[in-house]
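[1] Please find the sequence and the predicted model below.
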Amino acid sequence: MTVAMRAPMNAEQKNANRRARVLIWGAALIVILNGLFPLLWIFLTSLKPEGELGRLPITYLPHTWTLQNYATVLGFDPTNPSPKPFWRWFFNSVFIAVMSSFFAVLVSSLVAYVVARMNIKGKGAILGIVAGVSMFPLITLIVPLFQTMRAAGLLNTYFALIIPYTVLSLPVCTLMMVGFFQQIPRDLENAAMVDGCTRIQSLWKVVFPLAAPGVFTAAILAFVNAWEEFLLALTLIQREDMRTLAVGITLYQGEFSFPWALISAALVMAMVPVAVVVVIFQERVVGGLTAGGVKG
């Protein structure tokens, strides 16, 4: 039995491969710098005293490193007699984002399962309508949402944002999970039902674990969308203690002042939850679709 040997690459092929690698790494470096430089700039700005920001020429690294901005934002500065309720805004954002993402994933997973598994006429039309709903600009929904929430007495409450955020996340979550559910073999569910499981039990014990990457990805998208949303939070919540963090950060701006260093510190703190969520669930998101499935 002979084994075919691959012919060695000549110098021209090696140079071509080397140039291709240089182009790929160069493009990747540009993308990384484009994404990380603004974050790095905000972080370095948060470590500068306010008076240093007006210096010319502009300095990238702080001449005087300070954590005073973080102390002021977090309410640990004794020289600031009336600190902003940062922790209250932080709690509001976490609670609203978690609850809206939970309800969005719960409802969209059930809808996606029905579309993916049941013999329903017009599945393509249903998915097309779901995709079309997500294309409406948010600004067109402000007036009807405001009137609806005012009539229901929900203005300045958590539900004023949880309900719209849940509805707005449903199309994307549903479309994403339909694709995951369609790739899971029906035989696994049939085997579970033969063993005595109901359809709901097979959904909970078989389909959901296998579709975990899709479920967690949808949850993260819903969480991030709710965390960073600004327009609805500004319109539907007027009480300062009920503001979300995205809106509350804008309140650091005064009538004649714009404390960039203070705002930068608040922005860094606002990025922490999203980074933590992505790091914690990264393996789930990129994990195998059928992890734990039956071996052939």
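    Received it, and whenever you're ready, just let me know what you need.
[2] Only C-alpha atoms from now on, for both contacts and neighbour counts.
    Fine.
[3] quick one: the strands in the chain?
    With DSSP state E as the definition, the chain shows no strands.
[4] and the longest helix anywhere in it, what other elements does it pack with?
    Across the chain, the longest stretch assigned as helix under DSSP state H is helix 11-46. Where contact means 3 or more CA pairs under 8 Å, 6 or more residues apart in numbering; DSSP states H and E, helix 11-46 is packed against helix 260-280.
[5] Please identify the buried residues of the helix it packs on?
    260-270, 273 (16 or more other CA atoms under 10 Å).
[6] quick one on the thing from earlier: report the angle between the axes of the longest helix of the chain and helix 260-280?
    With axes from the mean of the first three to the mean of the last three CA atoms, to 10 degrees applied, the angle from helix 11-46 to helix 260-280 works out at 130 degrees.
[7] picking that back up, for the buried residues of helix 260-280, which one is nearest residue 18?
    Using CA to CA, residue 268 comes nearest to residue 18 of the buried residues of helix 260-280, at 38.9 Å.
[8] That closest one and residue 108, how far apart?
    Counting by CA to CA, to the nearest Å, the separation of residue 268 from residue 108 is 32 Å.
[9] who touches stretch 90-105?
    Residues outside stretch 90-105 that contact it (CA atoms under 8 Å, 6 or more residues apart in numbering) are 158, 161-163, 165-167, 169-170, 173, 215, 218-220, 222-224, 226-227, 242-245, 270.
[10] Which positions in the longest helix of the chain come out as buried?
    Here helix 11-46 shows 39, 42-46 as buried, counting by 16+ other CA under 10 Å.
[11] farthest-separated two in the buried residues of helix 260-280?
    So, the buried residues of helix 260-280 by CA to CA: farthest apart are 260 and 273, at 21.3 Å.
[12] Now distance to residue 28 too, for the buried residues of helix 11-46, in JSON lines please.
    Formatted as JSON lines, the buried residues of helix 11-46 follow (distance: CA to CA, whole Å):
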{"residue": "39", "distance to residue 28": "17"}
{"residue": "42", "distance to residue 28": "22"}
{"residue": "43", "distance to residue 28": "22"}
{"residue": "44", "distance to residue 28": "23"}
{"residue": "45", "distance to residue 28": "26"}
{"residue": "46", "distance to residue 28": "27"}
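[13] burial count for residue 94?
    Using other CA atoms under 10 Å, residue 94 has 18 other residues around it.
[14] What of the one 5 residues further on?
    Burial measure for residue 99: 20 neighbouring residues, criterion other CA under 10 Å.
[15] and here's the other structure:
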Amino acid sequence: MRSRVRVPSAWALALCALFACSKPAKHVAEAGVTPSASPVGDEPDASTRPTATSSPPTASSSATAQQAPSAGPDAPASPQLELRTGASPYDWRLDARGLPAVSTDGRRVAVLLRDHDGMRGFPNGALVILDVDRDKVVSKTPLLSSDELAKALTPPQLAALEAKVRARLARAEVLVAAVTWTKSAAAEHVWDADAGAFSLPDVAGVAARLVGERLRLTDATTSRVLLDQDARPWQLPEIPLGPGLTPCAFSPEVAALAVDRARRVAFVLVAQTVTRGGDTCDAPVAPHAFRLAP
């Protein structure tokens, strides 16, 4: 029987950085989902300044992959963004509740996007709002970068940074409050220990498969194609690291999926698996929003 486990976290939110994971092929990704259902959002608590270490997934850290629950088509969402600090000076976390969310008119998707942080383990995030019909980022509001926290070495610097982050959160809340949102079902990918690969649960009856140059979203019951998307732009070129060093090479995969069937909206987080180059390679994550077929 196959055991499926959640990938361990690499930065206190980067879902392994949604996801930076140390494994034979390093996976780098992250956005924010919370159990109204998403990988783009919450991070585990930490009592000390995070380190750059992470461990490969093991069958002992068990969490069974299941189909994500479907949110009611008209369930209201009240997205909330919050900075939490703990007893330790570096015990910071960004909370995103109710994200990803879809606007009631089905034109926008809001997510908390978390990027890689160089395997350091620092929280980071930006509020991203996407146009569904154009698959375009219409606004990106940076909230906290990993570099900012890494450079805040004294109590006055930390206090100044905290004030900046709280001001950014206030601006982001204004953007969110200007739109009426609904809940969406969402799930992150999980590590299949036996297969040695990530797999993504079905979400609201929708299955996502990225194979070769095509991303296909299908009805999990009837296999009807809801989206057939050209994935060639997600193929990244190799990045040279210098003389005598193996260049960084990447392979895209779907790291998270959120779906609103009533409004025919899908949010897809595309992350990159590092296939060559090791931990010296950092790959970006890319949020996408699509209109599903009727």
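    Structure received. This structure is a prediction, so every number in the text was calculated from the model and none was measured.
[16] Any chance you could compute the TM-score here?
    Superposed pair, TM-score by TM-score structural alignment, normalised by the length of the second structure: 0.23. Supporting alignment: 107 aligned residues with a CA RMSD of 5.7 Å.
[17] quick one on the thing from earlier: out of the buried residues of helix 260-280 of the first structure, who's nearest residue 284 of the first structure?
    residue 273 (17.3 Å).
[18] excluding its backbone neighbours, what's nearest residue 284 of the first structure?
    residue 213 (5.4 Å; CA to CA, 6 or more residues apart in numbering).
[19] neighbours around the one you found, how many?
    Neighbour tally, residue 213 of the first structure, other CA under 10 Å: 24.
[20] My read is that it contacts residue 220, right?
    No - taking CA atoms under 8 Å as the definition, residue 213 of the first structure is not a contact partner of residue 220, at 10.6 Å.
[21] and residue 187 of the first structure, how many neighbours does it have?
    Around residue 187 of the first structure there are 9 other residues, counting by other CA under 10 Å.
[22] One more: the one 4 residues further on?
    Other residues within reach of residue 191 of the first structure, judged by other CA under 10 Å, total 13.
[23] A helix includes residue 162 of the second structure, no?
    Yes - the assignment for residue 162 of the second structure is a helix, going by DSSP: H, G, I helix; E, B strand; the rest coil.
[24] what's the spacing between it and residue 111 of the second structure?
    22 Å.
[25] How about residue 127 of the second structure?
    Taken as CA to CA, the span from residue 127 of the second structure to residue 111 of the second structure is 6 Å.
[26] Neighbour count: the two, which is higher?
    Taking neighbours as other CA under 10 Å, residue 127 of the second structure and residue 111 compare with residue 111 leading, 30 against 25.
[27] Just the buried ones among the contacts of stretch 90-105 of the first structure, please.
    Buried, going by 16+ other CA under 10 Å: 158, 161-163, 165-167, 169-170, 173, 215, 218-220, 222-224, 226-227, 242-245, 270, out of the contacts of stretch 90-105 of the first structure.
[28] Show me the residues you listed that map onto helices.
    For those, secondary structure assignment (DSSP H) places 161-163, 165-167, 169-170, 173, 215, 218-220, 222-224, 226-227, 245, 270 in helices.
[29] distance of residue 71 of the first structure from residue 192 of the first structure?
    Applying CA to CA to residue 71 of the first structure and residue 192 of the first structure gives a distance of 56 Å.
[30] Check residue 143 of the first structure too.
    Per CA to CA, residue 143 of the first structure is found 48 Å from residue 192 of the first structure.
[31] count of neighbours near residue 163 of the second structure?
    12.
[32] now do residue 201 of the first structure
    Applying other CA under 10 Å, I find that residue 201 of the first structure has 14 neighbouring residues.
[33] got it, and residue 266 of the second structure?
    27.
[34] In contact with it: list those residues for me.
    Counted by CA under 8 Å, 6+ apart, residue 266 of the second structure has contacts 257-260, 289-292.
[35] same thing with residue 223 of the first structure?
    Residue 223 of the first structure neighbours (CA under 8 Å, 6+ apart): 97-98, 100-101.
[36] Now intersect those residues with the helices, please.
    Short answer: those in helices (DSSP H) are 97-98, 100-101.
[37] Which among the residues you listed count as buried?
    Using 16+ other CA under 10 Å, the buried members of these are 97-98, 100-101.
[38] Make JSON lines out of those residues and add distance to residue 126 of the first structure.
    Converted to JSON lines, those look like this (distance: CA to CA, whole Å):
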{"residue": "97", "distance to residue 126 of the first structure": "27"}
{"residue": "98", "distance to residue 126 of the first structure": "27"}
{"residue": "100", "distance to residue 126 of the first structure": "23"}
{"residue": "101", "distance to residue 126 of the first structure": "22"}
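[39] Out of the residues you listed, the closest to residue 231 of the first structure would be?
    Among those, and counting by CA to CA, the member closest to residue 231 of the first structure is residue 97, at 14.9 Å.
[40] Against residue 166 of the second structure, how distant is residue 206 of the second structure?
    Residue 206 of the second structure sits 37 Å away from residue 166 of the second structure, going by CA to CA.
[41] Oops, could you answer that again for residue 288 of the second structure instead?
    Relative to residue 166 of the second structure, and taking CA to CA, residue 288 of the second structure is found at 27 Å.
[42] which one of the two has more residues nearby?
    residue 288 (20 against 16).
[43] any idea how far residue 80 of the second structure is from the more buried one?
    The value you get for residue 288 of the second structure to residue 80 of the second structure, if CA to CA is used, is 21 Å.
[44] Then residue 170 of the second structure?
    Counting by CA to CA - residue 170 of the second structure and residue 80 of the second structure are separated by 10 Å.
[45] do residue 271 of the second structure as well
    Using CA to CA, which is the criterion applied here, residue 271 of the second structure is 25 Å from residue 80 of the second structure.
[46] got it, and residue 112 of the second structure?
    Distance, residue 112 of the second structure to residue 80 of the second structure, using CA to CA: 10 Å.
[47] shared neighbours of those two, anything?
    residue 96.
[48] Which one's more surrounded, those two?
    Shown here are residue 112 of the second structure and residue 80; by other CA under 10 Å, residue 112 has more neighbours (34 against 15).
[49] hang on, that one is in a strand, isn't it?
    Yes - counting by three-state DSSP, residue 112 of the second structure is located in a strand.
[50] Looks like it contacts residue 94 (just checking).
    No - using CA under 8 Å as the test, residue 112 of the second structure is too far from residue 94 to be in contact (9.3 Å).
[51] Which helix or which strand is home to residue 166 of the second structure?
    According to DSSP states H and E, residue 166 of the second structure maps onto helix 155-177.
[52] Which strands and helices lie in contact with that helix?
    strand 80-85, strand 136-144, helix 146-151.
[53] deepest of the ones you listed, which one?
    strand 136-144 (a mean of 18; mean count of other CA atoms under 10 Å).
[54] which residues are contacting that one?
    123-131, 165, 168-169, 172, 288-289.
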